[in-house]
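*Asks:* My questions are about this predicted structure, shown below with the sequence.
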Amino acid sequence: MATKKLKAKAHAYAPQSKADCQADIKKLGDLQRDLLRAQADLNDEIAHLTKAATPRLEALQERIGTLQAGVQTWCEANRAELCGNGKTANLITGEVQWRLRPQSISIRGAEAVIDTLKRLGLERFVRVKEEPNKEAMLNETDAVRGVAGITVVTGVEDFTITPFEVEVPGA
């Protein structure tokens, strides 16, 4: 069996000794923790800003909802005068419209609906999805090797760096 070579891409920086590599792993851990702290600080600031703005935003949404409901009530009561036989009215400061949504289907309890459709002989409304079974192919790689469009990927090696850290209980 042939030995596998680990291909490494050339980078602008690489440690020059074992000590340099150890120091760089420590720096990597420090930088990762700094990144996590910066992300936590940012999330804290976002939470603070959101909490501070929430009452104002809720008040604005409530006012908008009240105005929209009032305008709709008035427009519904005066629709014939506003539109005649049409569906749109221009009120100078804005426009109101009445539009029918396209027909749609809503399904609750998909499994029960599928069973009912099959029982009623309405299988044409049940979609059967065919797709390659990768799990079965992994169990029998020799059978699918060479089939156009299928590639059996083996021997991929990942390189990971895990700086040592102490976990504080209860933190």
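*Replies:* Received the coordinates, thanks.

*Asks:* From here on, just use CA atoms for contacts and neighbour counts.
*Replies:* OK.

*Asks:* tell me, how many neighbours does Cys75 end up with?
*Replies:* As a burial measure, Cys75 scores 17 neighbours (other Cα atoms under 10 Å).

*Asks:* Put this next to the previous one:
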Amino acid sequence: MQYKIINTDTIYIVGLNQTANFTSNGLVTAKLAKSFMPIINLITNRVDQTTISLQNYTNFNLENFSPAIVFEKWIGVQVKDLNTVPDNLQSLTINAGKYLVINFEGTIEDFVSFWQDIHFNWLPNSEFKIDNRPHFERLGPEYNPNQAVNKEEIWIPIK
């Protein structure tokens, strides 16, 4: 599997969030995106033009994995700082650390299979251990869930 390791400074996210689990994640993500995308341009201090699809797990543990695990789902953007958070939007600070970054291209169904393979097959047999920080995907401006094929980056926190 091709990947790169990125050491980040503190990352600041502004967006919307809601509680989800692996069963409801698709519906929750669609709902958040539908609410967030029309107001994305209210955020004036964005780092770039990508959108962030983020999962903030309390403690991600593959040994105790269940589709019913509850987590905080975010749709947002990375910003330079949290000095100007528009009303009705939330902010999240991600501590500096190391991320395993894997490029993905395919359908939403392919993404689910790819994500499962990374987490349940490849990672347990790799040198990496998952860190307790948010997991996220970076979606370029050309990303559209209605397209058959999309590109995104999968960011997995490691230690």
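*Replies:* Yep, that arrived. Bear in mind that the values here come from a model prediction, so they are computed numbers and not experimental data.

*Asks:* Got a TM-score for the two of them?
*Replies:* Once the chains are laid over each other, their TM-score by TM-score structural alignment, normalised by the length of structure 2 reads 0.18; 53 aligned residues with a Cα RMSD of 5.4 Å.

*Asks:* After the helix or strand harbouring Gln55 of structure 2, which helix or strand is next? Please name it.
*Replies:* Secondary structure from DSSP states H and E places Gln55 of structure 2 in strand 51-57. On the C-terminal side of strand 51-57 of structure 2, the nearest following helix or strand under DSSP H and E is strand 70-79.

*Asks:* name the helices or strands packed onto that next one?
*Replies:* Counting by 3 or more Cα pairs under 8 Å, 6 or more residues apart in numbering; DSSP states H and E, the packing neighbours recorded for strand 70-79 of structure 2 are strand 11-21, helix 25-36, strand 51-57.

*Asks:* swap the cut-off to 10 Å and go again
*Replies:* Strand 70-79 of structure 2 sits against strand 11-21, helix 25-36, strand 51-57, strand 90-94, strand 135-139, with contacts defined as 3 or more Cα pairs under 10 Å, 6 or more residues apart in numbering; DSSP states H and E.

*Asks:* Would you mind getting the angle between it and strand 90-94?
*Replies:* Strand 70-79 of structure 2 runs at 90 degrees relative to strand 90-94, counting by axes from the mean of the first three to the mean of the last three Cα atoms, to 10 degrees.

*Asks:* rewinding a little: turn the helices and strands packed on strand 70-79 of structure 2 into a markdown table, columns for distance to Val77 of structure 2 and mean neighbour count.
*Replies:* Formatted as a markdown table, those follow (distance: least, Cα to Cα, whole Å; neighbours: other Cα atoms under 10 Å):
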| stretch | distance to Val77 of structure 2 | mean neighbour count |
| --- | --- | --- |
| strand 11-21 | 6 | 20 |
| helix 25-36 | 10 | 16 |
| strand 51-57 | 5 | 21 |
| strand 90-94 | 10 | 16 |
| strand 135-139 | 9 | 21 |
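
*Asks:* which stretch among these comes nearest Gly76 of structure 2?
*Replies:* Nearest to Gly76 of structure 2 among those is strand 11-21 (3.8 Å), distances taken as Cα to Cα.

*Asks:* ok and the closest one relative to strand 90-94, angle-wise?
*Replies:* 110 degrees.

*Asks:* what are the ranges of the helices in structure 1?
*Replies:* Listed from the start of the chain, structure 1 has helices (DSSP state H) covering 18-77, 79-83, 110-119, 134-139, 141-144.
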